[in-house]
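[1] Sharing a model prediction with you, sequence too.
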Amino acid sequence: MLSVTFSLSDDLAVALVLAAEADLIAIDRYRAQDLDVQLKPDRSQVTDADTRVERIIREHLAEARPDDSIVGEEFGTAGTSNRQWIIDPIDGTSNFVRGVPIWGALISLVIDGVPQVGVVSAPALGRRWWAATGHGAWLQQDGGEPRRLRVSGIADLAAASFSYNSLKHWDQYGRLDQLVALSRAVERTRAFGDLWSYMLLAEGAIDIAGEFDVKPWDIAALVPIVREAGGRITDVDGADALDTLSVLATNGLLHDDVLGYLRTS
């Protein structure tokens, strides 16, 4: 059998179709009176929307990219290809359940361990963000004309805006003192949460975002978007791995300074 080589533009087109399918299912179940909500073994929530979205995405990829492997939050890993689709069917399930509109599908393609395509789609916000390496980062809002994204040009921590997500998790991972020190150094702190912090960073609306207790499916789709918008994204110790349970994104200009504040010694 002849192997097929796909361009990143082709892969991005597939990811955007997957996002559209995910949106249709998820927005139909958002605020539904009969939404089925259960607790997973780690005590996190899962809904019938999460499982339906992931199943549809897996079915579509089985046809469009049958040789690729898949990692999904709800149904685990299938395949061993160096081309790996990493899926979070609904990032922000707790928000979804409670009627908070900050949630969405995270769809990424990782090739040889490097995230190359990322789509973040938040239908309750009317926004979809995407990027592929070398193709820029883009936002489409309410079905309008896509616009290219660029991170902020703020180079002084004293003028920066920082979204830290969860005090509890920073405390659990032994970095609360570092978080407090950084919050004192910046101009403004907020906790926008989940996918929205990183997309606001890619849009240039905030300058730093970080959190703990994350998995590869929480991170992979963010990476191409932040990088193609001109930012930098690592874990809180500066490493590029997807499995270290933390993530730090900045406009790039502030990254080394922020890492300095977050060091434990």
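    Yes, it's here.

[2] Going by C-alpha atoms from here, please, whenever you check contacts or count neighbours.
    OK.

[3] what's the spacing between residue 115 and residue 86?
    9 Å (CA to CA, to the nearest Å).

[4] any residues in contact with both of those two?
    In terms of CA atoms under 8 Å, 6 or more residues apart in numbering, residue 115 and residue 86 are both contacted by the residues 108, 109, 220, 221.

[5] hang on, the third one packs against residue 120?
    Right, the one you point to is residue 220. No: with contact defined as CA atoms under 8 Å, residue 220 does not reach residue 120; the gap is 10.3 Å.

[6] which residues are common contacts for these two?
    Common contacts of residue 220 and residue 120 (CA under 8 Å, 6+ apart): residue 107.

[7] just to revisit the earlier point, now render the shared contacts of residue 115 and residue 86 as CSV, adding distance to residue 48.
    Formatted as CSV, the shared contacts of residue 115 and residue 86 follow (distance: CA to CA, whole Å):
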residue, distance to residue 48
108, 22
109, 24
220, 23
221, 22
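
[8] got a list of what residue 135 touches?
    Residues in contact with residue 135 (CA under 8 Å, 6+ apart) are residue 228.

[9] looking at this, it is in a helix?
    No: the assignment for residue 135 is coil, going by DSSP: H, G, I helix; E, B strand; the rest coil, so no helix is present there.

[10] was I right about residue 60 contacting residue 19?
    No: at 11.1 Å, residue 60 does not count as touching residue 19 under the criterion of CA under 8 Å.

[11] quick one, which of those two is more surrounded?
    In terms of neighbours (other CA atoms under 10 Å), residue 19 is the more surrounded of residue 60 and residue 19; the figures are 24 against 16.

[12] Give the other helices and strands that the helix or strand containing that one contacts.
    According to DSSP states H and E, residue 19 maps onto helix 8-29. Contacts defined by 3 or more CA pairs under 8 Å, 6 or more residues apart in numbering; DSSP states H and E place helix 8-29 against helix 48-64, strand 104-111, strand 114-122, strand 127-132.

[13] who touches it?
    The list of residues contacting helix 8-29 from outside it, by CA under 8 Å, 6+ apart, reads 35, 49-50, 52-53, 56-57, 60, 64, 89-90, 104-105, 107-109, 116-124, 131-133.

[14] likewise stretch 167-185?
    Under the contact criterion CA under 8 Å, 6+ apart, stretch 167-185 has outside partners 157, 158, 162, 189, 211, 212, 213, 258, 261, 262, 263, 264.

[15] Quickly check those for the two that are furthest apart.
    Farthest-apart pair in the contacts of stretch 167-185 is 158 and 213; separation 27.1 Å (CA to CA).

[16] for comparison:
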Amino acid sequence: MHPDLALAHRLADAAGAAIRPLFRGEWAEERKADRSPVTAADRAAEAAMRAILASERPDDGILGEEYGLANEGAARRWVLDPIDGTISFMAGRPIFGTLIALMQDGWPVLGIIDQPIARERWAGRIGEATTLNGKAVRTRACGSLEGAALATSSPHYFSAQEAEDYMRLAAAVAGNVRQAPIVYGGDCYNYGLLASGHIDLVCEAGLALHDYAALVPVVEGAGGIMCDWQGNPLDAASAEAEGGRVLALGDPARLEDVLEALGASGG
């Protein structure tokens, strides 16, 4: 195994060891400046990962959701989200995940999605096949946008315009079927399911770099594609340049259909 990927696995192990004792346990909830929730588990998991990086990769940069930026000028930067889906963690739902990415010159080259309760771990590295618990996985073919399985964390995360765009996409997926194949909730877990061929499309907005950096190598290493709502590849600048509007498709052949369904604002 490549040394960077082996290190990323150790980071995920350390984060999981910090999170599991607190899952469905007792802890104090706090609110950050942006009113998003944070718990002792978020902080403990990130602290555990940062301690390993400080020891083993002292020259690399680190960007973590809870403790910010270190070694700002480094060309290599680890991007950490200790609990992506803190609300799910707080509710006792094991569909949150730890996200670990390595970026080189602003581009994601390695990513891990780790669900520490179910012990499911997707790992991707540029040039290599994505794995789930060590076994290669692939996205599935999607012959038509109508009937495709669509996921998003919450419609409340969209602005008014983004919600209109999203609803056009949802309508294209639903077709004439009342029970549309649309999944709500799941955060990063949806992207792992897409990489494993269970979901066809994820559409999100308002994501920060720590929310999407790890997802790109996982999805693309399984045969899928990730981009913004204009169809551009995702890099460190996408969160600000495109408002964190992110698409993930299991079948890249459906990209033009998705962009067309999103409408003028989406491309």
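    All right, it came through fine. Because the structure is a prediction, the values reported are computed rather than measured.

[17] TM-score of the superposition?
    Here the TM-score for the pair of chains, by TM-score structural alignment, normalised by the length of the first structure, is 0.91; 251 aligned residues with a CA RMSD of 1.4 Å.

[18] so where do the strands sit in the stretch 51-200 of the second structure?
    61-64, 68-70, 76-84, 97-104, 107-115, 120-125, 131-132, 135-136, 150-152, 182-184 (DSSP state E, counting those that start in this stretch).

[19] In TSV, list those strands along with distance to residue 245 of the second structure and mean neighbour count.
    Shown next, in TSV, are the strands of the stretch 51-200 of the second structure (distance: least, CA to CA, whole Å; neighbours: other CA atoms under 10 Å):
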stretch	distance to residue 245 of the second structure	mean neighbour count
strand 61-64	20	22
strand 68-70	22	14
strand 76-84	17	27
strand 97-104	18	27
strand 107-115	17	26
strand 120-125	22	25
strand 131-132	26	21
strand 135-136	28	14
strand 150-152	12	23
strand 182-184	17	15
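
[20] would you turn these into TSV with distance to residue 160 of the second structure?
    TSV is the format used below for those (distance: least, CA to CA, whole Å):
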stretch	distance to residue 160 of the second structure
strand 61-64	29
strand 68-70	30
strand 76-84	24
strand 97-104	28
strand 107-115	30
strand 120-125	33
strand 131-132	36
strand 135-136	39
strand 150-152	16
strand 182-184	18
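
[21] Can you tell me which of those is nearest to residue 36 of the second structure?
    Using CA to CA as the measure, strand 76-84 is the one of the strands of the stretch 51-200 of the second structure that comes nearest residue 36 of the second structure, at 11.6 Å.

[22] how close does the closest one sit to the first structure?
    Per the superposition on the first structure, strand 76-84 of the second structure and its aligned residues are separated by 0.4 Å on average (mean CA distance after the TM-score superposition for the first structure).

[23] got a list of contacts for that strand?
    Against strand 76-84 of the second structure from outside (CA under 8 Å, 6+ apart): 15, 41-43, 45-46, 60-66, 89, 96-105, 187-188, 209-211, 213-214.

[24] again, but for stretch 59-75 of the first structure
    Residues from elsewhere that reach stretch 59-75 of the first structure, judged by CA under 8 Å, 6+ apart: 14, 18, 50-51, 54, 58, 76-89, 217.

[25] 7 Å instead, please
    51, 77-81, 83-88, 217 (CA atoms under 7 Å, 6 or more residues apart in numbering).

[26] and those residues as TSV, adding distance to residue 242 of the first structure?
    Shown next, in TSV, are the contacts of stretch 59-75 of the first structure (distance: CA to CA, whole Å):
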residue	distance to residue 242 of the first structure
51	23
77	15
78	18
79	18
80	17
81	17
83	15
84	13
85	13
86	11
87	13
88	14
217	9
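
[27] roughly how far apart are the residue nearest to the spatial centre of the first structure and residue 87 of the first structure?
    The centre of the first structure sits closest to residue 222, judged by CA atoms, centre = their mean, with a distance of 3.9 Å. According to CA to CA, residue 222 of the first structure and residue 87 of the first structure sit 12 Å apart.

[28] go on, residue 161 of the first structure?
    Distance from residue 161 of the first structure to residue 87 of the first structure, by CA to CA: 29 Å.

[29] and what of residue 122 of the first structure?
    14 Å.

[30] for residue 228 of the first structure, same thing?
    Taking CA to CA as the measure, residue 228 of the first structure and residue 87 of the first structure are separated by 20 Å.

[31] Residue 188 of the first structure too?
    32 Å.

[32] same question, residue 103 of the first structure
    Where residue 87 of the first structure is concerned, residue 103 of the first structure sits at a distance of 14 Å (CA to CA).

[33] Give me the buried stretch members for stretch 38-57 of the first structure, please.
    Across stretch 38-57 of the first structure, burial judged by 16 or more other CA atoms under 10 Å covers 46, 47, 49, 50, 51, 53, 54, 55, 56, 57.

[34] Just to confirm, what residue in the second structure is aligned with the second one?
    It refers to residue 47 of the first structure. Matched across to the second structure, residue 47 of the first structure falls on residue 39, judged by TM-score structural alignment.

[35] residues contacting its match?
    Neighbour list for residue 39 of the second structure: 27, 28, 29, 30 [criterion: CA under 7 Å, 6+ apart].

[36] so what corresponds to residue 91 of the second structure in the first structure?
    By TM-score structural alignment, residue 91 of the second structure lines up with residue 98 in the first structure.

[37] excluding its backbone neighbours, what's nearest its match?
    Spatial nearest neighbour of residue 98 of the first structure, chain neighbours left out: residue 31 (7.9 Å); criterion: CA to CA, 6 or more residues apart in numbering.

[38] Where does that neighbour sit: helix, strand or coil?
    Assigned with three-state DSSP, residue 31 of the first structure falls in the coil class.

[39] Please pull up the equivalent of it in the second structure.
    The equivalent of residue 31 of the first structure in the second structure is residue 24 (alignment by TM-score structural alignment).

[40] Hmm, its match is touching residue 94, no?
    No: the pair residue 24 of the second structure / residue 94 is not scored as a contact, 9.8 Å apart, by CA atoms under 7 Å.

[41] Same drill for those two, tell me which one is more crowded.
    Ranked by neighbour count (other CA under 10 Å), residue 24 of the second structure and residue 94 place residue 94 first, with 19 against 13.

[42] give me every residue that touches the more buried one.
    Shown in contact with residue 94 of the second structure (CA under 7 Å, 6+ apart): 117, 118.
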